[in-house]
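Colleague: Requesting a structural model of the entry that follows:
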Amino acid sequence: MTTAAERKPSVGEFILRTRAVGPALALVVAVALFSLTTRTFLNADNLSLVVQQSLVVGTLALGQTLVILTNGIDLANASIAVLATLIMAKMALGGGSAPVALVFGIVVAVAIGAISGGVVTGLRLPPFIVTLGMFTIVTAAARIYASGQSYPVSDPLLGWLGNRQYLFGRIEVTYGMGLALAMFLVAWYALTKTAWGRHVYAVGNDPEAARLSGIHVRRTVLSVYVVAGLVYGVAAWQALGRVPNADPNAYQLGNLDSITAVVLGGTSLFGGRGSVLGTLVGALIVAVLRSGLTQAGIDSLYQDVATGILVIVAVAVDRFARGRQA
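Modeller: You can find the predicted model right below:
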């Protein structure tokens, strides 16, 4: 008699267990659908543009994934990146060295991430509350620092990630695409091949069990927020390469978009399960949906409705998967 452990899993069970499969299938279906319903979606220039549009949110989502894997959440990630763009642009416009401005902006992002992580671990407050408060503080700080103005960026270094090359003479790629791919691969390696990554998953699954097994839970969580801050600083650089203008009102929904990408990528909001490669696919799904629906003439408000429905479905599937595996 075949036991439950020996039984070959059904297609549905395989998709639930292999978290990256579902998002990848959803991406393929979305691309196929829009290629059939619009004339220009599969155009090489359009596909390149879709990837470029996903870069900033995708980079923010990478940092968000690390935090969510520890059963946390970061509502301040986009506001941290916006503040970093303003620091970089304003320092460069004021006659400062562009390399110094770039590094200082990233350092500020890392410092804010460290503060959030320190409050979460030191005072044992819920990450939602801490990062909600940090979101309010950083958003206000960015507007005060900008004095209600936006700052154009003309320095080659700050806009370097927007530089373009052409593969096979026609496919447009940017340096930002290469950097984003490298970051996702490094994060994947760190999470799957190092002790730090195993500790991150263990803390997200059960912090008390992780502590009893000898893992420094607080240190691990703090390190995740610090690394996430570094990623948000790079997202700021990505943003200046994408649009050479630092605006205090930019990416107002960036935190929600990054969470959407993480959830659509198969990472559990309850911590301990998911992958950064799934998040990369999730960010592409968001960009593909917006591009395809726009080309199909769908109002942006209805696009938000469709995205919201997808998020709810993704969370419901995750909860169902957890129930089946319990």
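
Colleague: CA atoms for contacts and neighbours, from now on please.
Modeller: Fine.

Colleague: and residue 211, how many neighbours?
Modeller: Applying other C-alpha atoms under 10 Å, we find 15 residues neighbouring residue 211.

Colleague: Now do the helices in the protein.
Modeller: 11-17, 21-37, 44-69, 77-93, 98-122, 127-146, 175-193, 195-205, 207-212, 217-242, 254-264, 276-295, 300-325 (DSSP state H).

Colleague: just so I know, which of those helices lies nearest residue 164?
Modeller: Nearest of the helices of the chain to residue 164, taken as C-alpha to C-alpha: helix 175-193 at 6.7 Å.

Colleague: name the helices or strands packed onto the closest one?
Modeller: helix 44-69, helix 195-205, helix 276-295 (3 or more C-alpha pairs under 8 Å, 6 or more residues apart in numbering; DSSP states H and E).

Colleague: Those helices: which one's closest to residue 230?
Modeller: helix 44-69 (8.2 Å).

Colleague: count of neighbours near the spatially closest residue to residue 57 that is not a sequence neighbour?
Modeller: The shortest distance from residue 57 to any non-neighbouring residue, by C-alpha to C-alpha, 6 or more residues apart in numbering, is to residue 258 (5.5 Å). As a burial measure, residue 258 scores 29 neighbours (other C-alpha under 10 Å).

Colleague: for comparison, sequence B:
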Amino acid sequence: MKIDFKELLVRFRPLLGLIILAVIISLINPRFLSVNNILNVLRQTSINAVIAAGMTFVILTGGIDLSVGSILAICGAVSAFMIAADAGVAVTLFTTLSLGTILGVLAGIAITKGKVQPFIATLVGMTLLRGATLVFTDGKPISTGYDTAADIYAWFGTGYIFGIPVPVFLMIAVFGISYYVLKHTRFGRYVYAIGGNEEASRLSGVRVSRVKIAVYAISGLTSAVAGIILTSRLSSAQPTAGAGYELDAIAAVVLGGTSLAGGVGTVFGTLTGALIIGILNNALNLMNVSSYYQMIAKGSVILIAVLMDRKK
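Modeller: As a prediction, this is how the structure comes out:
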């Protein structure tokens, strides 16, 4: 059987880019390949990667979700408040995840039933939820406290299993479930079909509105998971948490090969894209590059990702 190397190159372009980036950085700074630094990169990447996993579902349908950072913030604030109020870890996790899912559902309803463009609907959600977070926290951090419940909660962000940070296992679990849903369920096939041709999917009997609401619910849920990871890691909820995270998530999805037009992409590609961004941030920190220049570099990566998408 003839191997189409050009097709393979296009298919595995994100992974190839990740490997090349890692090699270049390791040559510039040997500290990059240390075990502690690699684990640190994975832990830092986990938050953006988890958000990006949910974003992948949304973008595959041809949509966009700008509210993920604000959902992370409000969910983190609520979880910190509940832990501090001794509500219990199980109740706190359930409430936080439910809140993220409900907020995603509301965005989906506004888009499907209200006929609002995804960009506008989620932009409004981003602004409203950011304001709600500032009101809820009074513009101040909320500490989770120092009791037993707070220690258990902190384990999700700072704990280790077999020497590997817990957030890394949470990231793997989210991507494993996402992969199964997209590749081995009817719902996953509907997601790809809607992104490929929404009208044809509707005429084929697919309940497009329900699927779209579901993908925004998934995006809200993964944002809530990321909020738990970030809040538990810091042992406090910052009112400005998650600002700009939507850009990182979108960049990770597109860098991973998912088309902004929808219908094409994989969650493993998204994971690769998230790792590229995480490694880039880590490399710039190792080289003591100013945060101002880091913003320029990140913006450049997003631009490159969009240009790559347009050339497909």
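
Colleague: Drop the TM-score for these two in here.
Modeller: Both chains were compared after superposition, and using TM-score structural alignment, normalised by the length of the second structure their TM-score is 0.94; 308 aligned residues with a C-alpha RMSD of 1.7 Å.

Colleague: TSV for the helices of the first structure, including distance to residue 152 of the first structure?
Modeller: Below are the helices of the first structure laid out as TSV (distance: least, C-alpha to C-alpha, whole Å):
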stretch	distance to residue 152 of the first structure
helix 11-17	46
helix 21-37	35
helix 44-69	18
helix 77-93	7
helix 98-122	13
helix 127-146	12
helix 175-193	19
helix 195-205	39
helix 207-212	45
helix 217-242	9
helix 254-264	20
helix 276-295	25
helix 300-325	27
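
Colleague: Of the ones you listed, which is nearest residue 167 of the first structure?
Modeller: The nearest among the helices of the first structure, by C-alpha to C-alpha, is helix 44-69 at 10.7 Å.

Colleague: Identify the residues contacting the spatially most central residue of the second structure.
Modeller: Nearest residue to the geometric centre of the second structure (C-alpha atoms, centre = their mean): residue 51, 1.4 Å. The contact partners of residue 51 of the second structure, taken as C-alpha atoms under 8 Å, 6 or more residues apart in numbering, are 68, 219, 222, 223, 226, 249.

Colleague: Okay, the counterpart of it in the first structure and residue 97 of the first structure: tell me how far apart.
Modeller: Under the alignment (TM-score structural alignment), residue 51 of the second structure pairs with residue 60 in the first structure. From residue 60 of the first structure over to residue 97 of the first structure the distance is 26 Å, taken as C-alpha to C-alpha, to the nearest Å.

Colleague: Check residue 66 of the first structure too.
Modeller: 32 Å.

Colleague: which of the two has more neighbours?
Modeller: Per other C-alpha under 10 Å, whichever of residue 66 of the first structure and residue 97 has more neighbours is residue 66, with 32 against 13.

Colleague: How about the contacts made by the more buried one?
Modeller: Contacts of residue 66 of the first structure (C-alpha under 8 Å, 6+ apart): 200, 224, 225, 228.

Colleague: What of residue 100 of the second structure?
Modeller: Per C-alpha under 8 Å, 6+ apart, neighbours of residue 100 of the second structure: 71, 72, 75, 217, 220, 221, 222, 223, 224.

Colleague: Considering the residues you listed, which are maintained in the first structure?
Modeller: Of these, the ones still in contact in the first structure (both residues aligned by TM-score structural alignment, their matches' C-alpha atoms under 8 Å) are 71, 72, 75, 220, 221, 223, 224.

Colleague: Can you find the partner of the last one in the first structure?
Modeller: So the one you mean is residue 224 of the second structure. Mapped onto the first structure by TM-score structural alignment, residue 224 of the second structure lines up with residue 233.

Colleague: That match contacts residue 110, correct?
Modeller: Yes. Residue 233 of the first structure is within contact range of residue 110, at 7.1 Å (criterion: C-alpha atoms under 8 Å).

Colleague: Enumerate every residue touching the aligned residue in the second structure for residue 224 of the first structure.
Modeller: Under the alignment (TM-score structural alignment), residue 224 of the first structure pairs with residue 215 in the second structure. By C-alpha under 8 Å, 6+ apart, residue 215 of the second structure lies in contact with 54, 57, 58, 108.

Colleague: Chain neighbours aside, what residue packs nearest to residue 260 of the first structure?
Modeller: That would be residue 311: by C-alpha to C-alpha, 6+ apart, it lies 6.1 Å from residue 260 of the first structure.

Colleague: Please name the residues that touch that neighbour.
Modeller: 260, 263, 264.

Colleague: before we move on, what about residue 144 of the second structure?
Modeller: 80, 81, 83, 84, 150, 235, 236, 237.

Colleague: Let me have these in a markdown table, extended by neighbour count and distance to residue 291 of the second structure.
Modeller: Formatted as a markdown table, these follow (neighbours: other C-alpha atoms under 10 Å; distance: C-alpha to C-alpha, whole Å):
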| residue | neighbour count | distance to residue 291 of the second structure |
| --- | --- | --- |
| 80 | 29 | 28 |
| 81 | 21 | 31 |
| 83 | 29 | 33 |
| 84 | 19 | 33 |
| 150 | 22 | 32 |
| 235 | 25 | 24 |
| 236 | 23 | 23 |
| 237 | 30 | 22 |
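
Colleague: Between all of those residues, which two are at the greatest distance?
Modeller: The most widely separated members of the contacts of residue 144 of the second structure, counting by C-alpha to C-alpha, are 150 and 237 (12.6 Å).

Colleague: about what we covered before: return the distance of the match of residue 224 of the first structure relative to residue 267 of the second structure.
Modeller: Counting by C-alpha to C-alpha - residue 215 of the second structure and residue 267 of the second structure are separated by 14 Å.

Colleague: same thing with residue 31 of the second structure?
Modeller: Distance from residue 31 of the second structure to residue 267 of the second structure, by C-alpha to C-alpha: 29 Å.

Colleague: the more surrounded of these two?
Modeller: Taking neighbours as other C-alpha under 10 Å, residue 31 of the second structure and residue 267 compare with residue 267 leading, 28 against 15.

Colleague: Tell me the residue in the first structure aligned with that one.
Modeller: Checking TM-score structural alignment: residue 267 of the second structure goes with residue 276.

Colleague: Identify the farthest-apart pair in the contacts of residue 215 of the second structure.
Modeller: Distance extremes for these: the farthest pair is 54 and 108 at 13.3 Å, using C-alpha to C-alpha.

Colleague: what touches both of these two?
Modeller: Jointly contacting residue 54 of the second structure and residue 108 under the rule C-alpha under 8 Å, 6+ apart are 215, 216.

Colleague: picking that back up, can you tell me which of the contacts of residue 215 of the second structure has the most neighbours?
Modeller: residue 57 (32 neighbours).

Colleague: Check the burial of the residue nearest to residue 185 of the first structure when sequence neighbours are not counted by counting its neighbours.
Modeller: The shortest distance from residue 185 of the first structure to any non-neighbouring residue, by C-alpha to C-alpha, 6+ apart, is to residue 277 (7.8 Å). By the measure other C-alpha under 10 Å, the count of residues near residue 277 of the first structure is 21.
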